[in-house]
Every structure is written in structure tokens, then in C-alpha cells.
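S.K.: Got a predicted model here, sequence first, then my questions.
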Amino acid sequence: MKKNVLWIMIILLLTNATLFGCSNNKDENINTDETVSVQDNKINYCISGKVQADESVVITSKINARIANLDIDVGSTVNKGDYIITLDSKDLQAQVAQAQAGVDAAQASLNKIKSGSRPEQIEQATAALYAAKANYENTKVNNERNKSLYEAGEIPKSQLEQSETAYVSAESTVKSAQAALDMLNKGETDETIAVAEAQVKSAEAALNTAQVQLQNEKIISPISGIVTSRNINSGELASAGAPLLTIVNLDTISINAYIPSTYINKVYVDQEVVIKVSEIQGKEFKGKVSVIDSTIDSKNKNILVKIKFDDKDPLLKPGMFAEIGISEG
């Protein structure tokens, strides 16, 4: 009986020694495998990264204007096409009115040119031409007489030169009066009309620009999502191009993670993974490997891996830290 008890005790001691030896070997394996950080039921959490949204947008204004209406805040849900910001449009409306006045003035000028000369203008030009011709005839006769008198030695040369100058001037006046009358009878030249038409087009372009600027008074969300940041309040001046809001589509949440290149043979596209998020304790998420970068970071020898969540969870937010576990079973 004593011998049996002795043998039983020896067997128990040997069994315990064997068990303690396996535990130590397991610890040694974990310490020597540089790619393993945590072991949990054959899930190796060897990849880490940050939660991000594939679709996000920074809302800006195209013009400098004050905020007239801004009712959404961080955490607000918006839909694609929603009006999310209204700008003060008083200055814009004044610019449109001014541009419209410019168009009206340019068009009136063009119409006047195309309509031709009024009858009274032609009458005045005709009378001016008759007067110029009469003066020309008088100066011509006077100049001829002075030539004869000068040749006879009855007048000095200076008097002859004066009559010649008057004759030349009268002749020039006749030509100018005739040209003015011809222009009135013929109407404006094609070049003059073309210039007036170009002025109308320029004014219309200015009006179109002002109208487009006025349309920018309302800012529309280009995506559906959640407002994650707000940098301005109602009544404040929005500068063109400055960030006003950030909107994130949480339906496009994913993880950009990095894996050591030595571990790449254990990762493949569509591989199922388990995800732990440090900010969400006590919960695991499921996902799949969607993309494996074809290049290796030359600095740290890591490879970018993109992870997609199987389910969309409102608890997930961009910027959260995540660990990705891969089954080794």
C-alpha cells in the first residue's frame, strides 16, 4: 500500500514538472518572436493604425462675407445637398445691381449708334458745309486778287501770304464739313459698332460674375455625414478659402495600418481580422483586409494595409487608435 502511494506521488511530481516546462517555453517563444505583441486565443495583434474616414470634406466659402445663418454644430448630421451656411448677401446684391446698370448703359449706347443720325444733325452739318463753301469761294477770290496786286507791286508780300493762308484754311474747312456730313448720311462705321458691341459683352460678363457671386451666398454640403469641427460663428467674417466646417461620412470608416514587412506573407486581401479600438473598451469589431500596398516604406520597412469594418458603428470616430488581430490558427 505504501509503495502504491509512493508511486502516485512520483507520477504527480513528474506531471507538474512537465506542465511548468511548457509554460516557460511558451513565454520564451513570445519573447523571441519580434512580430508578436499580444497573444489572445491564437489571435496575433501585430498591426496597429488609426481609424479614418475615406470620405470627408472641409467646408469653405468662395467669397469674403459675414455669416448670416449657421445652425449646425459639432455632432450634427447633414445630408448631401443640404444648405448648411448662409452668408450676408447685401453687398453682393448691390454688386449685381451695379453690374446691371452697366449693361443697360452699354446697350443704350449701342442702340444709339445703330439707329443712325437724327435729321436735325444732318441739317446742321449741311448748313455748315454751305457756309464753309461760301467762305472758301470768298477766300479764293480774295487770294487771286491779292496775287495780281502783289505782282503789280501794290501790296506787300506779307499781305499775299495772309490771303494764301486763309484760302488753304477755308479749303480744309470745306473738306472737314463734307466728311462730317458724309458720316452722318452714311452712319457709324463697322469698327465703331464693333467697339460698342464689345462694351455690351464686357458689361454682361461683369453682370454674370456678380450673379454667380450672389449664388455663393448659400453653402451646400457636398456629402452626407457628421460635423466633426466648426471654426466660425454667426456674424463673423468668413474669408474666402478659410476652413469653416469639417464633415465626415462615418459610413466610409476604415483603418490605415502598418505591418512589418517580415510578416507580409501572413496577410492577404479579404482576410478576416479582429479589431480592438483603445477608446472603446470591452468591445471587438470584425473587418477584412481591403488593400495591401505594393511598396515598402524604406525608412521603417513597414507596409501599409487598409482594413474595412464589416459593420458601421456610431462609436467609431476618425483619429481613434486601433489594433488589428490576425488568426494564426
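M.R.: Yep, that arrived.
S.K.: make it CA atoms for all contacts and neighbour counts henceforth
M.R.: OK.
S.K.: check which helix or strand covers residue 136.
M.R.: Taking DSSP states H and E as the criterion, residue 136 maps to helix 119-151.
S.K.: Can you mark which positions in that helix are buried?
M.R.: By neighbour count on 16 or more other C-alpha atoms under 10 Å, the buried set for helix 119-151 is 122, 125-126, 128-129, 132-133, 135-136, 139-140, 142-143, 146-147, 149-150.
S.K.: Residue 182 in helix, strand or coil?
M.R.: Recorded secondary structure, residue 182: helix (DSSP: H, G, I helix; E, B strand; the rest coil).
S.K.: longest single strand anywhere in the chain?
M.R.: strand 43-53 (DSSP state E).
S.K.: neighbouring contacts of that strand?
M.R.: Strand 43-53 has contacts (C-alpha atoms under 8 Å, 6 or more residues apart in numbering) with 35-39, 248-259, 274, 316-329.
S.K.: Surely residue 238 and residue 62 touch.
M.R.: No - counting by C-alpha atoms under 8 Å, residue 238 does not reach residue 62; the two are 9.2 Å apart.
S.K.: neighbour-wise, which of the two wins?
M.R.: residue 238 (22 against 15; other C-alpha atoms under 10 Å).
S.K.: Take this one as well and set it beside the first:
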Amino acid sequence: MKRISIYILTLLAVTACGRGGDYDATGTFEATEVTVSAEAAGRILYFDAEEGDELAAGKQVGAIDTVQLYLQKLQLGRSAASVRSTRPDITKQVAALREQIAKQQTERRRVENLLRDGAATTKQLDDIDAQLKVYQGELNAQLSTLHNNTASIDENSSSIELQIAQLEDRLVKSRIISPISGTVLAKYAEAGELASQGRPLMKVADLGHIYLRAYVTSDQLADVKLGQQVTVTADFGADKQIDYQGRITWIASESEFTPKTIQTRNTRANLVYAVKIAVENDGRLKIGLYGEVKF
């Protein structure tokens, strides 16, 4: 009986030592999680997303009331049209003055011909030149005024167009859209509720690309490098473990105190370095699941 007891104790000790060498680091599985928050304030008209739903990036699943924004946009559109209607037609505004100048120039050529033949006087030509200068000055002044008015109207119109663009941006932000492809982990609001800017509406995670956040001690850093292929073992409990191929995608640049839930090969280690190991999810891996890694 004594021999049997010693044998059992020895076997348990060997088994414990064997398990202690089966992994180099441990951690839990995580995924890229995004909390989708409201970008506009108002009543939620509809919100067609439930926990567990698979969403594609850019898919609209809800909307916040935009009636007031739409009415403001219509009002600004009318204002912009009204401002544009006051834009002067410069060509028509100065047509009469240009015609007078053209007539004076024709008269000047006629007097020049008469002057060469001695049938006109120099004073007549000087009078025509003086009148041409008056007309040209009036034309320049009128053109300057019309151009200034046109520029002012264009600026007012551009300002209104910018306000319309701002409203259109707010209209777009009134849609509830998933920014990534993933699974709805949590839903924090329902249709009919009031949303405020920044209020969380749902949480989405990309469970197709999951990673294990493990922790290594300083003496293990020499064996770890970016891009390294490793074996990740997911622990599903009840002695059910499944191995996955993983790739190290990130190594922390600074150490941190060992999290209480993490075991290391050196139990005396107080400081550890976090590493991320990307693993392709076959549908069985879940966030928070315990895992081990062998370098």
C-alpha cells in the first residue's frame, strides 16, 4: 500500500512537471472591438441590429431623426437660389455705355478724315477725345462696381453652400453604420429612444481575426520576434484543447506588472512583456477564452 501511494505521488509530480513545460506563455483571446456611438442627437427612428448579427463594413443598421436638418437644408437651398438671382449680368449692364463709346469712336474717325481734308477743326477732335475719356471712366467705374457686387454675391453664395455641406455631413452622421465587418457583441439602445452625441449604441468585434494576448518574461524575449510562427493552444475546459497556428504581430516596448490572471514559466517574475499572436478563427474561439502558446 505504501509503495502504491509513493507511486501515485511520483506520477502526479511528473505529470505536474510535464504540464508546466507544455507552454511558454499564457493569455486570453481578444479581438478588435469598436464601440459605435451616436454622432447626432435625436430620436432613434429604427435600429435593426441584434447581438450576434454579422455586419459588413459600411452597412447601415439604423437612423436618427433628421427632419429638422432636412428642413434647414431646404431653407438654405432657397436662400442660395435667392442670392444667386441677384447676381448682375455685367454684359447687359454696360451694353448701353459700350455702344456710346463705339459711336464716339466712329465719330472720331470721321472727324479725323475731315480734319485731314481741312473740313474740321482740331477743337472738334479734342471735344470727342474728352467725351471718350468721360465715357471710358464711367465704364471702368461701372465695371468695378459690378465686379465687386458679383464677388460679394459669390462669397455669400459660397458661405451658404458651405452651410449646406455641413448639414449634409450631419445628415450622413445621423445614420447608424458599422465601421468594420464583424459581430454585434452588445446593443445599448433601441428604436424610439433619444440619442445624444457620443452615446454608445452598440459594440462590434471582428471575430474572424482574433489574437491571443500573452505575456513573456524578459529572459524569453530573445526567443520572440515579429512574424514568428508559433503554436497556440486554446483551452475549452474539461481537458478539451485545440492547437492553432499563430503569428506574432506585436511585442510591447515596455514591461508591465504581471496580471493576476496570467501564469508565467517563472512564477517569481514581476514584470512581463505583452505580445499579440494573430490566429485565424474557425468559429470556436471566443473573446476571453484562455490560451497557451509554445514558441
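M.R.: Everything's here; your move. Source: prediction; values computed, not measured.
S.K.: now for the helix holding residue 136 of the first structure, which elements pack on it?
M.R.: Judged by 3 or more C-alpha pairs under 8 Å, 6 or more residues apart in numbering; DSSP states H and E, the packing partners of helix 119-151 of the first structure are helix 157-186.
S.K.: which residues in the stretch 101-250 of the second structure form strands?
M.R.: With DSSP state E, counting those that start in this stretch as the criterion, the stretch 101-250 of the second structure has strands at 175-177, 182-187, 194-195, 200-216, 229-235, 241-251.
S.K.: Columns distance to residue 47 of the second structure on top of those strands, output as JSON lines?
M.R.: Converted to JSON lines, these look like this (distance: least, C-alpha to C-alpha, whole Å):
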{"stretch": "strand 175-177", "distance to residue 47 of the second structure": "8"}
{"stretch": "strand 182-187", "distance to residue 47 of the second structure": "10"}
{"stretch": "strand 194-195", "distance to residue 47 of the second structure": "12"}
{"stretch": "strand 200-216", "distance to residue 47 of the second structure": "9"}
{"stretch": "strand 229-235", "distance to residue 47 of the second structure": "35"}
{"stretch": "strand 241-251", "distance to residue 47 of the second structure": "36"}
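S.K.: could you check the distance from the residue nearest the centre of the second structure over to residue 101 of the second structure?
M.R.: Nearest to the geometric centre of the second structure sits residue 179, at 8.6 Å (C-alpha atoms, centre = their mean). Using C-alpha to C-alpha, to the nearest Å, we find residue 179 of the second structure at a distance of 65 Å from residue 101 of the second structure.
S.K.: now residue 72 of the second structure
M.R.: Residue 72 of the second structure is 48 Å from residue 101 of the second structure, where distance means C-alpha to C-alpha.
S.K.: Over to residue 241 of the second structure?
M.R.: As for residue 241 of the second structure, its distance to residue 101 of the second structure is 98 Å (criterion: C-alpha to C-alpha).
S.K.: got it, and residue 66 of the second structure?
M.R.: 57 Å.
S.K.: residues contacting residue 229 of the second structure?
M.R.: 245-248, 295.
S.K.: at 6 Å instead, please
M.R.: Listed by C-alpha atoms under 6 Å, 6 or more residues apart in numbering, the contact partners of residue 229 of the second structure are 246-247.
S.K.: what do we get in the first structure for it?
M.R.: Alignment note (TM-score structural alignment): residue 229 of the second structure maps to residue 270 of the first structure.
S.K.: what does residue 49 of the second structure align to in the first structure?
M.R.: Using TM-score structural alignment, residue 49 of the second structure pairs with residue 72 in the first structure.
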